[in-house]
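> Fold the following.
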Amino acid sequence: MNARHAVWIALLLLPAAAPYAQIDVDEVQVAEARQAFIDRVSAEHGFDRAELTTLLDGATINSRVLELISRPAERVVPWYEYRGIFLNDGRIEAGVQFWKDNAETLEAMAERHGVEPAILVATIGIESLFGTRMGAIPVLDALSTLAFAYPPRSAFFSGELESFLLLSREEGADVLQASGSYAGAMGAGQFIPSSFRAYAVDGDGDGRRDLWGDWDDILASVANYYAVHRWRTAEPVAADASRPSAWSGPEPGGGLELNETVGSLKGLGYEFAADLPEDSPARVFAMERDEDTFEYWVGFSNFYVITRYNRSSKYALAVHQLSEAIRSAYEASVESGQ
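Okay, here's the model as predicted:
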């Protein structure tokens, strides 16, 4: 795996000089969890027990990984700050250039999977700054840390570590060479191992699924992820909404499921533009405009699909807004012949 390693985008979401607490690790708990994992995985998948023990004994329990997983940016950064990280001139200009450099592939993948090029470009732009920031933490260390030393999600990350070992065997890759995010996400599209195994595709037919350096594979895989999660071609993602100043209806709650319809939201008094049937699923999201006020957005089916990639309404709205900004700038650039 020939990755271009750099600091993963999530690290940029935290203040550069932010201190972090040293998290105590229960070494006995780690050893017991590691041994139970070795016993299960070697029995279920035929890994050599001695080799697996040596491999996992050599993995580092990384306290920085534990600190980062405890406060992901989607939870701790308000929308008006989160948006500013991704919606800026530099990222938009880089997106336009990326589109130009990969126009043929983007069009081919859009036609094959029914996902608009702008969405693919924006997703790659947010996940890895168009492949320039794909993570510098050894995946084996990140997943071992979270599987064995982070009880709140040990079951989930044990599954991801298992998937990573299986993926490495299936792809003929060296597990010690793969780097990624603090959560074990890899490549330009930042796929966790289970998603890599389930949704990554060989876009150019060369017999490999290279999500680090092969843009045919990368873009095909991101498009396939969205398509499998029921992306609706040419339908809107979201619309900004307003409501009467003397609002007496319910306030938007938490969660991501589409619990209303276009018609029901209009019936409550929300005003927004959407060329969709009245019974189309929808949900209102309140986003921090600043420290004191909110802005309101209605998310539709494609908004929900984006949250399957990253389970955050902030992330989905950032993908939507960045895609619109890049699309507009790209079309203007093409029209002007630049």
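> only C-alpha atoms for contact and neighbour calcs from this point on.
OK.
> For residue 197, which residues are in contact?
Taking CA atoms under 8 Å, 6 or more residues apart in numbering as the contact definition, residue 197 lies against 163, 167.
> May I ask which helix or strand encompasses it?
helix 193-199 (DSSP states H and E).
> Ok, residue 286 next?
Residue 286 is part of strand 281-288 when elements are defined by DSSP H and E.
> From the chain's centroid, how far away is that strand?
Relative to the centre of its chain, strand 281-288 is centred 19 Å away, using CA atoms, centre = their mean, to the nearest Å.
> And the contacts of it?
Residues from elsewhere that reach strand 281-288 (CA under 8 Å, 6+ apart): 78-80, 252-253, 256-262, 265, 294-301, 313-314.
> Which among those count as buried?
Listed as buried from the contacts of strand 281-288 are 78-80, 256, 258, 260-262, 265, 295-301, 313-314; burial here means 16 or more other CA atoms under 10 Å.
> Next step: those restricted to strands.
In this view, the buried ones among the contacts of strand 281-288 that belong to strands under DSSP state E are 260-261, 295-299.
> Go ahead and confirm residue 270 touches residue 241.
Yes. Counting by CA atoms under 8 Å, residue 241 is a contact partner of residue 270 at 6.3 Å.
> more neighbours, these two?
residue 270 (21 against 18; other CA atoms under 10 Å).
> Leaving out chain neighbours, which residue sits closest to the more buried one?
In space, and not counting its chain neighbours, residue 270 is closest to residue 243: 4.8 Å by CA to CA, 6 or more residues apart in numbering.
> Second chain to compare with the first, below:
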Amino acid sequence: MRLFRDLCTYSAVAVLALGLGACSQTPQKTERDDGVSTVKPKQPIAKQHGKKGSNETPQSVSYGGRGVGNYSAAALSGDFAGNPQLIAFIENLAASNGFDRNYLYGVFSQVRNRDDVARLWAQTSNDPGSPKGWFAYRDRFVNAANVQRGVEFWRQYGAHLKRAEQTYGVSAEYIVGIMGVETRWGRILGKHRVIDALVTSAITNQRRSNFFFKELKNYMLMTRSERMDPLAPKGSFAGAMGYGQFMPSSFHAFAVDFDGDGIRDLWNPVDAIGSIANYFAKHGWQRGGVVAVPARVGSDAYASMPDGFKVKYTASSLAARGIVPQYGNGSGTAYLLALSTVPGGYKEPWIGYNNFYTITRYNHSNYYAMAVHLLSQGIRGRVGK
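As a prediction, this is how the structure comes out:
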């Protein structure tokens, strides 16, 4: 989670390529590879490489400073041979975090420069609703097929969702909804090796280079602590990972071992359920709280008012302007949501509350949070109470 605030300005790419969960505070989940169906591993990523305390560890795997895998080299070769930024990163990681230097050179000599990642970062469109507005965005995620898939996921993992709801106070439908928007419940996990995406981004995206080198460091620490081969995991072009599309920094802040096997594995749907719930809980989700409701408006004046998750109102101040919820009695902080159906056209009025804002911590987009809300409600309606 996320869930990478500045990266949310790339949400047009992210929606056509959406993956992530989560933009989150450290999060970072939003950029993904839409339309690329990846084959789900037969078992979670971490378990493919052996788990802590088990007898499953392959003989070629070693831990500690060398991490996982038989990688070793005296110098950096491959696509980034001689690159001073990557060499400096490797030397610093070895000196400050106890990695074996030759192990790191061996790993990074296998990393590939992904031209497609560099091209994606070069795109400049930054309007998540462009060009067709809210309805087009909504329909991409909230449709009968996705509702049915969400119902199927819930039925398969209902016991874990119930436990997450009890543990973290986060409504199960929103955990399911996040997974649906981010990865279609594991159907679109991303086609890029995470390490390739992070290194390519750090080297080619100069504006965000420091950010991606920090994420790369967090990624290497994750693969060591969770016993993963650093060349194995795949994710989005931004390096977002697993069912909830967490960036590596969000992994360290919010991922949990929800199935109790000693490994935090974001490609494991059970761990992902717990991790998304934990992410929301730590970002202020209110147990049983309202997310958003359609608004009744007395005039079209709302359409010119400042709106969105960055603008705070109160329920009473909105009511004073003739903007009230169509049902329920909201209180406290409220957010006016005027969702543009088409550029320059009618704006659909909603009122969001605290839990709506919490969803925007996953991805800083009004459209995203509303799509999650509507998909979640559609799934809940089919599953029943």
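> circling back to that earlier point, just tell me what the residue nearest to residue 270 of the first structure corresponds to in the second structure.
In the second structure, residue 243 of the first structure lines up with residue 297, judged by TM-score structural alignment.
> Hmm, residue 324 and its match touching each other?
Yes. If you go by CA under 8 Å, residue 297 of the second structure and residue 324 touch, sitting 6.6 Å apart.
> Which residue of these two possesses the greater neighbour count?
residue 324 (24 against 18).
> mean deviation of the helix or strand hosting that one from the first structure?
Using DSSP H and E, residue 324 of the second structure sits within strand 323-325. Averaged over the aligned pairs, strand 323-325 of the second structure sits 2.0 Å from the first structure after superposition, using mean CA distance after the TM-score superposition for the first structure.
> elements contacting that strand?
strand 292-297, strand 347-352 (3 or more CA pairs under 8 Å, 6 or more residues apart in numbering; DSSP states H and E).
> could those go into CSV alongside distance to residue 238 of the second structure?
Converted to CSV, these look like this (distance: least, CA to CA, whole Å):
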stretch, distance to residue 238 of the second structure
strand 292-297, 30
strand 347-352, 29
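> So for residue 377 of the second structure, which of those sits nearest?
strand 292-297 (10.7 Å; CA to CA).
> Would you mind getting the angle between the closest one and strand 333-340?
Here strand 292-297 of the second structure points in a direction 80 degrees away from that of strand 333-340 (axes from the mean of the first three to the mean of the last three CA atoms, to 10 degrees).
> So which elements touch strand 292-297 of the second structure?
Other helices and strands packing on strand 292-297 of the second structure, by 3+ CA pairs under 8 Å, 6+ apart, are strand 323-325, strand 347-352.
> These: which one's closest to residue 229 of the second structure?
Across these, closest to residue 229 of the second structure is strand 347-352 (CA to CA), at 42.3 Å.
> average gap between the closest one and the first structure?
Overlaying the first structure shows strand 347-352 of the second structure at a mean distance of 1.8 Å from the equivalent residues (mean CA distance after the TM-score superposition for the first structure).
> In the first structure, what range does that strand match?
Using TM-score structural alignment, the residues of the first structure aligned to strand 347-352 of the second structure are 294-299.
> counterpart of the helix of greatest length in the second structure in the first structure, which residues?
Taking DSSP state H as the criterion, the second structure has its longest helix at helix 144-168. Mapped onto the first structure using TM-score structural alignment, helix 144-168 of the second structure spans residues 89-113.
> And for that stretch, what's in contact with it?
115-117, 120-122, 125, 129-130, 215-216, 219-220, 223-224, 227, 322, 325-327, 329-330.
> Now with 7 Å, please.
116-117, 121, 125, 216, 219-220, 223-224, 227, 325-326, 329-330 (CA atoms under 7 Å, 6 or more residues apart in numbering).
> And the residue in the first structure sticking out farthest from the centre, how far from residue 269 of the first structure?
For the first structure, the largest distance from the centre (CA atoms, centre = their mean) belongs to residue 246, which lies 37.3 Å off. Distance, residue 246 of the first structure to residue 269 of the first structure, using CA to CA, to the nearest Å: 11 Å.
> Mind checking what secondary structure residue 188 of the first structure has?
At residue 188 of the first structure the chain is in coil, as set by DSSP: H, G, I helix; E, B strand; the rest coil.
> neighbours of it, just the number please.
Per other CA under 10 Å, the neighbour tally for residue 188 of the first structure reads 31.
> For it, what is the corresponding residue in the second structure?
By TM-score structural alignment, residue 188 of the first structure lines up with residue 243 in the second structure.
> so residue 194 of the first structure makes contact with residue 160?
Yes. The criterion here is CA atoms under 7 Å, and residue 194 of the first structure meets it with residue 160 at 6.0 Å.
> Of those two, give the one with the bigger neighbour count.
residue 160 (23 against 18).
> ok, now how distant is the more buried one from residue 166 of the first structure?
Using CA to CA, residue 160 of the first structure is found at 10 Å from residue 166 of the first structure.
> Could you do residue 61 of the first structure as well?
21 Å.
> These two: which is more packed in?
Taking other CA under 10 Å, residue 61 of the first structure and residue 166 do not tie; residue 61 has more neighbours (22 against 18).
> correct me, but the more buried one touches residue 145?
Yes. Counting by CA under 7 Å, residue 61 of the first structure touches residue 145, with 4.7 Å between them.
> starting at the chain centroid, how far to the helix ranked longest in the first structure?
The residue-count maximum for a helix in the first structure (DSSP H) belongs to helix 313-336. In terms of CA atoms, centre = their mean, the centre of helix 313-336 of the first structure is set 17 Å apart from its chain centre.
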